[in-house]
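Chemist: Sharing a sequence plus its predicted fold:
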Amino acid sequence: MSAGFDGPLLGVDFSSAPSRRKPITVAHGRRAGAVLRLDRLEALPTLDDFEALLARPGPWLGGFDLPFGLPRELVDSLGWPQDWAALITHYAAMERAALRAVFKAWCDARPAGHKFAHRACDRPAGSSPSMKWVNPPVAWMLHAGAPRLLAAGLSLPGLCDGPGRDPQRLALEAYPGLLARELLGARSYKSDEPAKQTPERLIARKDLVEALEQGRSRLGLRLKLSPAQAEALVADARGDRLDAVLCLVQAAWAAGQPRHGWPAGVDPLEGWILTA
């Protein structure tokens, strides 16, 4: 895994059940030195549209807001496959009702405060455990997304990037909440519920866009936007466009890092979240 990718970049705010009302949102951009230019935003209302995105010829590198792996502790205790591709294939073959029953039984047998298994990246990233099936249902994002990444023949650095994978189409796990918290602290900037789309969250989105444009994060990148693009990011009270752009910034950082930003010793079954 080498540094210095300079091709097109994607940031993908994923949904396991996209619709026209709440599509998968893709931010397209390109990095030049410390400047990341947002080229355009794209809405994908179906999972078929998402598959078509993955099939587009490279070179490109994408940061995807969905978990790529399961906790080693959980996989070991269930006796599931130890190879990432085999694990994802096994996981995809299970119905969600069956997965929910397995995960619930596993959690029910654990002491309070330690119900869920975590990946090594969850705590530094502040992300939800990938086995969680409600609030947010990231287990279903894994179930809908990772098998499609595998089936599309992408190269997933550190997880599945050997023979038969396309080195011109690279997918990495991103998490917009990590970068948002660095810039906003505990302030909320989005909500899917109209009643919670408050003036305070609008101001937070304005502040977040301004911080990205000024390059105030530890990632050392400045986001270049047109006035219309900045307005569109601020106007989206659900935060989907902004989340896609945050993933794009994380992808742009990874494009300039050795090993695409993966620390040494990452578990190749669990994966890693960019910048954690």
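Modeler: That came through, no problem. Numbering: from 1, shown residues only.
Chemist: contacts, neighbours, all on C-alpha from now
Modeler: Fine.
Chemist: Quickly note the distance from residue 176 to residue 114.
Modeler: Per Cα to Cα, to the nearest Å, residue 176 is found 25 Å from residue 114.
Chemist: Who has more neighbours out of those two?
Modeler: Taking neighbours as other Cα atoms under 10 Å, residue 176 and residue 114 compare with residue 176 leading, 25 against 10.
Chemist: Now do the contacts for the more buried one.
Modeler: Neighbour list for residue 176: 65, 243, 244, 246, 247 [criterion: Cα atoms under 8 Å, 6 or more residues apart in numbering].
Chemist: In three-state terms, label residue 119 for me.
Modeler: Assigned state for residue 119: coil (three-state reduction, DSSP: H, G, I helix; E, B strand; the rest coil).
Chemist: my guess is it contacts residue 70, does it?
Modeler: Yes: counting by Cα atoms under 8 Å, residue 119 sits close enough to residue 70 to count as a contact (6.8 Å).
Chemist: Spit out the residues that contact those two alike.
Modeler: By Cα under 8 Å, 6+ apart, residue 119 and residue 70 have these common neighbours: 130, 270.
Chemist: Please compare the first structure with the one that follows:
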Amino acid sequence: MATALAPAAGLSPVLLGCDFSSAPSRKKPIVIAIGSLSHGRVVLSKLVQLESLSAVADWLQQSGPWLGGFDLPFGLPRELVETLNWPTDWLACITHYQSLSREQIRASFAAFCHERPFGGKFAHRATDFLAGSSPSMKWVNPPVAFMLHAGVPLLLQAGVRLPGLSCALGSEQGESTPRIALEAYPGLLAREVLGRRSYKSDDKANQTPDRLIARKDLVTALEQGRTRLGLRLKLSHAQHDVLVDDARGDALDAVLCLMQAAWAQARFEAGDSAYGLPANMDPLEGWIITA
């Protein structure tokens, strides 16, 4: 049976930041940062590691209220969908996409790219340009197309609401304990602080002192509230050390997603029922929060 993440009565919902992987393992788990928002401060409660997609599916069943920022694309580029003659209704498109194997996805996307000119092989969503994120159809380095394929169905199966895409799916409007997921992208917030400085690497040979310094600078900026989100991160000394010492950056990426979720919650508390999503967002493509 699902357990509760709910805060005390009258407070904001629990906030989540998820650094997602389409192929999690003990060596490279999915990391979820759990926290809360109070008076402009984002308090990190704990970090959770999940080593399989089935573990994520079980974890998502926990009762709300919670609001999470998830580092995976929630939609495909409209240009790609229309060229492939797939459904242009978001849920119908995701249902079709889920029915395909990764090999079929790779073949379809490779064929699409083959017909396009050099320098413009991939189709992009409007939000990808603004956020500086990889196109959601990219199947390698990073394989975000497979992250969408693995992750969005888990959210739908759990009955989580995806504002702007499937706001009513799995939950009735006015539900007292909603579970809400928004698309996040940690690179967007990291670049605001670091520019093009790299702060992480899965390759041990590239886990350099310069990247360690970059992580220290990034965590310090978050703690001091030196981003356009207008929020300050509250950490214990031990949590600070965990984020700085994680050379892969998975824990830090989860916290960056947590900060973006907190910004969306702050917008909601200020009267924006769309959690900061733009009114003109494409309901097929989706949108990266804070972009």
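Modeler: Nice, I can see it. Just so we're clear, the structure is a prediction, and the values are computed from it rather than from any experiment.
Chemist: Any idea what the TM-score is?
Modeler: Superposed pair, TM-score by TM-score structural alignment, normalised by the length of structure 1: 0.97. Supporting alignment: 273 aligned residues with a Cα RMSD of 1.2 Å.
Chemist: rewinding a little: so which of the contacts of residue 176 of structure 1 comes closest to residue 163 of structure 1?
Modeler: In terms of Cα to Cα, no member of these lies closer to residue 163 of structure 1 than residue 65, at 25.4 Å.
Chemist: one step back: hmm, which of the contacts of residue 176 of structure 1 are common to structure 2?
Modeler: Counting by both residues aligned by TM-score structural alignment, their matches' Cα atoms under 8 Å, those that remain in contact in structure 2 are 65, 243, 244, 246, 247.
Chemist: Could you dump these into CSV and include distance to residue 197 of structure 1?
Modeler: Shown next, in CSV, are those (distance: Cα to Cα, whole Å):
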residue, distance to residue 197 of structure 1
65, 22
243, 16
244, 19
246, 20
247, 22
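Chemist: Mind putting those into TSV with distance to residue 210 of structure 1, neighbour count and secondary structure?
Modeler: Output for those, formatted as TSV (distance: Cα to Cα, whole Å; neighbours: other Cα atoms under 10 Å; DSSP: H, G, I helix; E, B strand; the rest coil):
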residue	distance to residue 210 of structure 1	neighbour count	secondary structure
65	22	26	strand
243	15	27	helix
244	16	30	helix
246	13	29	helix
247	16	32	helix
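Chemist: hang on, the earlier thing: now the two most distant members of the contacts of residue 176 of structure 1.
Modeler: For those, the maximum inter-member distance is 9.6 Å, found between 65 and 246 (Cα to Cα).
Chemist: list the contacts for residue 179 of structure 1?
Modeler: 217, 246.
Chemist: let's go with 7 Å and repeat that
Modeler: residue 246 (Cα atoms under 7 Å, 6 or more residues apart in numbering).
Chemist: Okay, helices next: where are they in structure 2?
Modeler: For structure 2, the helices defined by DSSP state H cover 53-59, 78-83, 90-99, 102-114, 126-131, 144-157, 186-194, 209-224, 237-245, 250-269.
Chemist: okay, which residue is most central for structure 1?
Modeler: In structure 1, the centroid-proximal residue (Cα atoms, centre = their mean) is residue 65; its distance is 1.6 Å.
Chemist: What lines up with that residue in structure 2?
Modeler: Residue 65 of structure 1 maps onto residue 71 in structure 2, with residues paired by TM-score structural alignment.
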